[in-house]
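A.B. asks: Quick one: sequence plus predicted model below, questions after.
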Amino acid sequence: MPLIIKYLKKTWQGLCLSLVACGLIATPLRAEPLKAKPWKPPVPPQARFAPDFEQDPAAWIQHLIQSDFYYPLQTACKPFYLPPQGTRKGTVLLFHGYSACPQQFWELAPQLAARGFAVYVPVLPGHGRRSRQEAEKWIDEPSDLPTEASWRRYEEYAAQIAQVMPKEGLRAVMGLSLGGAVAASALIQAPEQFDRGILGAPLLDINPPSNYFLPPLSALIPEYPAKWDDSCEVERAGGRGGYCQFRLRALRGMQRLGQETLVRLNEVKIPIQIVGVEKDGTASNTAQKEAAERLPQNQICLFEKGANHSLLSRFDSPFEDKFWITPLNTMTLNFIEKGNYFETDGPAAELGLMRCKAR
């Protein structure tokens, strides 16, 4: 047995890199940077990070206190609320990806607020903890991430946060990657709270063969450290919030949530837009297709190869041209506000699905 464990530890690092984390980069950074410095959205100027004890829903106050008071967070990982501008049309709840943070929505959230939507952007349980620096290297603190034994923390969290949604106006939920699975869980557990939802590259399973190897390996060596390549640290230096390091048991917790959520999606009756990317190196497009087959009211489309798994984030792989983000934002706003499914542009390159219009 010691020889087997030694062999698995030696070979696991390569397998880990093939898992490419949810909410993180799916392709390497470009070798040559663009001539112009890539634009990155700032913190939304109207964002509110502290609770309003007179007006905020109790579930939101509880979330803010628990997430930041007991566990100091990275600046980019702080949950925030954006009040609507003008007449309030409704409320939108946004869930970030696995190794990312609420920062992923710094660009989209203000656009929703400008359309009259109140926007809540929480931080996932165990995510976004403040890192420490040792010998010019950053050390993440991912020990509180849900695991194989505690993955239901994501479910409990989804049900809790769903309670911030009021009864008035349009109510929508959107999630990226792991956040897509959390959003789906919220829709399953609190169907009366939402009118429509968007699942962005939802992590309902990881790609084979890693999806088969991860369960036994996480049981055998749960504390084995996994980390992304040096490009993650380059992104961190550029202001990206989130983790570059974690452990196998946490990756399995993420996978378990996705798998358990997928088989219950037939319970969701409201309109759902699923959006992914061709040849996704992180989330299983086959699982996303199965999700579409289970949902009574839905559309699914994939952005062409080259679009990043992180979809909305300009902090991930910052030297890409991000050709898809503007049309993605536009179609997201139209679906949330008017219920219009995403525009498509012919067949995608896999699984007989349609391609999202990006140009």
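C.D. replies: Cool, got the structure.
A.B. asks: Every contact and neighbour count from this point should use C-alpha atoms.
C.D. replies: Fine.
A.B. asks: What's the first helix or strand after the lengthiest helix in the chain?
C.D. replies: If you go by DSSP state H, the chain has its longest helix at helix 2-18. Toward the C-terminal end, the helix or strand that comes next after helix 2-18 (DSSP states H and E) is helix 58-64.
A.B. asks: The helix or strand containing residue 291 packs against which elements?
C.D. replies: In the assignment (DSSP H and E), residue 291 maps to helix 285-294. Under the contact definition 3 or more Cα pairs under 8 Å, 6 or more residues apart in numbering; DSSP states H and E, helix 285-294 sits against helix 248-262, strand 272-277, strand 298-303.
A.B. asks: how about these in TSV, adding distance to residue 104 and mean neighbour count?
C.D. replies: Compiled in TSV, the helices and strands packed on helix 285-294 are given as follows (distance: least, Cα to Cα, whole Å; neighbours: other Cα atoms under 10 Å):
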stretch	distance to residue 104	mean neighbour count
helix 248-262	18	24
strand 272-277	16	26
strand 298-303	18	24
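A.B. asks: what's the closest of these to residue 176?
C.D. replies: strand 272-277 (9.6 Å; Cα to Cα).
A.B. asks: Check it against this one:
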Amino acid sequence: MFVRECVLRCNAKIAFVLLLASTLLACKDVEQSSELLNSFEPEFVAQWQKVVEASEPPAEYSLQAACTPQVIEANPQLAVKGTIIMVHGFTACNQQFFDWGLQLAAAGYHVVLPALPGHGLVGEQQDLLLESSGLANSAQVYSDFADQLVLLGQLSPGPSKIIAGLSVGGAVAAAVAIRGEQTFDKALLMAPFLAIPMTYSPEEGPQLEPLSPQEELDLLDLLNSETDNSEQLEQLWQQFAQLLEQFRTGVAQSLLALLKLSIFIPQLDYNWGPDCEDERMAGRAGICNFKISNLFAVDSFGRETLEAYQQADSLELQIQLVAVENDNGADPLAIQILAERLNSLVGEQASGYCLYDGTIVPHSFISKYDNIVLADEGAVDVHSSALANMEALWLSRFYSEAMEFIDSDTPNLFANEQGFCIQQAL
């Protein structure tokens, strides 16, 4: 009976992994100045073109306008303070940073907004059902892209060089930071996606073998079965329970491994649901659909990035980690482990970690396009209304503290006497 109850809980976890009630998703048009980039050296322009090419769609697709890689040049009336590279989240677009990017450019920073490979595609017939075709099925795609951003950072105008990212973009930024620690002065990691929510645990035990085709069919039948008293079903439950017990520590981690190693599950289509579609109808760029294999790719990349920090001996840059309590768009335990590791690697004087109240602040906490639910009922301009409410609640404080971190030689790492982002004792 215990096994049965345990596996029933496992089944719920499978449903969670597959359904992922998450807010991972996260304009005014930003003037595109990257065609000429007269303020930059030719070496930077050449490397920027490589970054752009990494995001170019296949011939049968095009990029949504608000997903095009962009460079917002610094206010020409000010001395250039440096360059900030900002990486958007999974299935979203660099539109997430348009408002903030304009503020940072006005303050004297070149703002570089790349597009993650395979993101923001649309078919020739504007067919949104096929737009996920370019998303990566391998962590290597994100790893290679991070390497390209390190090279771009090396060629970016100074004196300050900063890497920032949100969600999966936060994981990419974290990878860039540790690989380019001699290049970048600071990193701002916002709710980094280091693992599928509620699935991270230290990996122990032997590797799990992929399921056979017959086991795939048995698992599919098992997940769809409404029978609760079949002797055969009970045997299957016990078989899979024993298989999981031989693998990793943690039920969710074991189930995730089992699903990744299956043949059938990664090919399933998934959609973020009606909220995402409502946001897109209101002007949010990006996509709402993907395959489970696309999600597994970012999960693997995030775990590899966290492992790199756990294996590092030292780190020579300032890092601010900002997250949301009980985040359903990024694994909180994985973020906590990263925070503890950062504190160990660079110390309290060069690392900061704070959490926003998860009952107030969503995972995609900087984009008015991702948060139209906050708009006042009946608002004519839902984006302006959502932005006003975000600023009233938390966004203006975030912008202020982020600018202090970005702009100061001796930053006060998100002082928390006021505002919503509460420093956590490590």
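C.D. replies: Ah, there it is. If you're wondering where the values come from, they're calculated on a predicted model, not measured in any experiment.
A.B. asks: coming back round to it: check what contacts the longest helix of structure 1 and list those residues.
C.D. replies: 210, 221, 224, 226, 227, 228, 229, 281 (Cα atoms under 8 Å, 6 or more residues apart in numbering).
A.B. asks: burial count for the third one?
C.D. replies: What it means is residue 224 of structure 1. 15 (other Cα atoms under 10 Å).
A.B. asks: The first one now?
C.D. replies: Here the count is done by other Cα under 10 Å, and residue 210 of structure 1 has 14 residues near it.
A.B. asks: got the contact list for the nearest residue to it once chain neighbours are set aside?
C.D. replies: Once flanking residues are discounted, residue 210 of structure 1 sits nearest to residue 19: 6.6 Å by Cα to Cα, 6 or more residues apart in numbering. Counting by Cα under 8 Å, 6+ apart, residue 19 of structure 1 makes contact with 206, 207, 210, 281, 282.
A.B. asks: who wins for most neighbours among those residues?
C.D. replies: residue 206 (30 neighbours).
A.B. asks: wait, doesn't that one sit right on residue 280?
C.D. replies: No. With contact defined as Cα atoms under 8 Å, residue 206 of structure 1 does not count as touching residue 280 (9.7 Å).
A.B. asks: what span of structure 1 lines up against stretch 99-117 of structure 2?
C.D. replies: Aligned using TM-score structural alignment, stretch 99-117 of structure 2 spans residues 107-125 in structure 1.
A.B. asks: Quote the end-to-end distance of the matching stretch.
C.D. replies: Between the start and the finish of stretch 107-125 of structure 1 there is a gap of 23 Å, counting by Cα to Cα, to the nearest Å.
A.B. asks: Show me what residue 299 of structure 1 aligns to in structure 2.
C.D. replies: For residue 299 of structure 1, the residue aligned by TM-score structural alignment is residue 352.
A.B. asks: Give the burial count for the residue mapped onto residue 35 of structure 2 from structure 1, as a bare number.
C.D. replies: Under the alignment (TM-score structural alignment), residue 35 of structure 2 pairs with residue 50 in structure 1. By other Cα under 10 Å, 14 other residues sit near residue 50 of structure 1.
A.B. asks: hang on, the earlier thing: which pair in the contacts of residue 19 of structure 1 has the greatest spatial separation?
C.D. replies: 210 and 281 (11.0 Å).
A.B. asks: does residue 351 of structure 2 really touch residue 344, like I thought?
C.D. replies: No. Counting by Cα under 8 Å, residue 351 of structure 2 stays clear of residue 344, with 9.2 Å between them.
A.B. asks: that older thread, switch the contacts of helix 2-18 of structure 1 over to a markdown table, and while doing so, append secondary structure and distance to residue 97 of structure 1 to every line.
C.D. replies: Formatted as a markdown table, the contacts of helix 2-18 of structure 1 follow (DSSP: H, G, I helix; E, B strand; the rest coil; distance: Cα to Cα, whole Å):
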| residue | secondary structure | distance to residue 97 of structure 1 |
| --- | --- | --- |
| 210 | helix | 19 |
| 221 | coil | 24 |
| 224 | coil | 22 |
| 226 | strand | 17 |
| 227 | strand | 16 |
| 228 | coil | 15 |
| 229 | coil | 18 |
| 281 | coil | 14 |
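A.B. asks: And these, which is closest to residue 178 of structure 1?
C.D. replies: Of all those, residue 281 has the smallest distance to residue 178 of structure 1: 14.0 Å, by Cα to Cα.
A.B. asks: can you tell me which residue in structure 2 aligns to the closest one?
C.D. replies: In structure 2, residue 281 of structure 1 lands on residue 328 (TM-score structural alignment).
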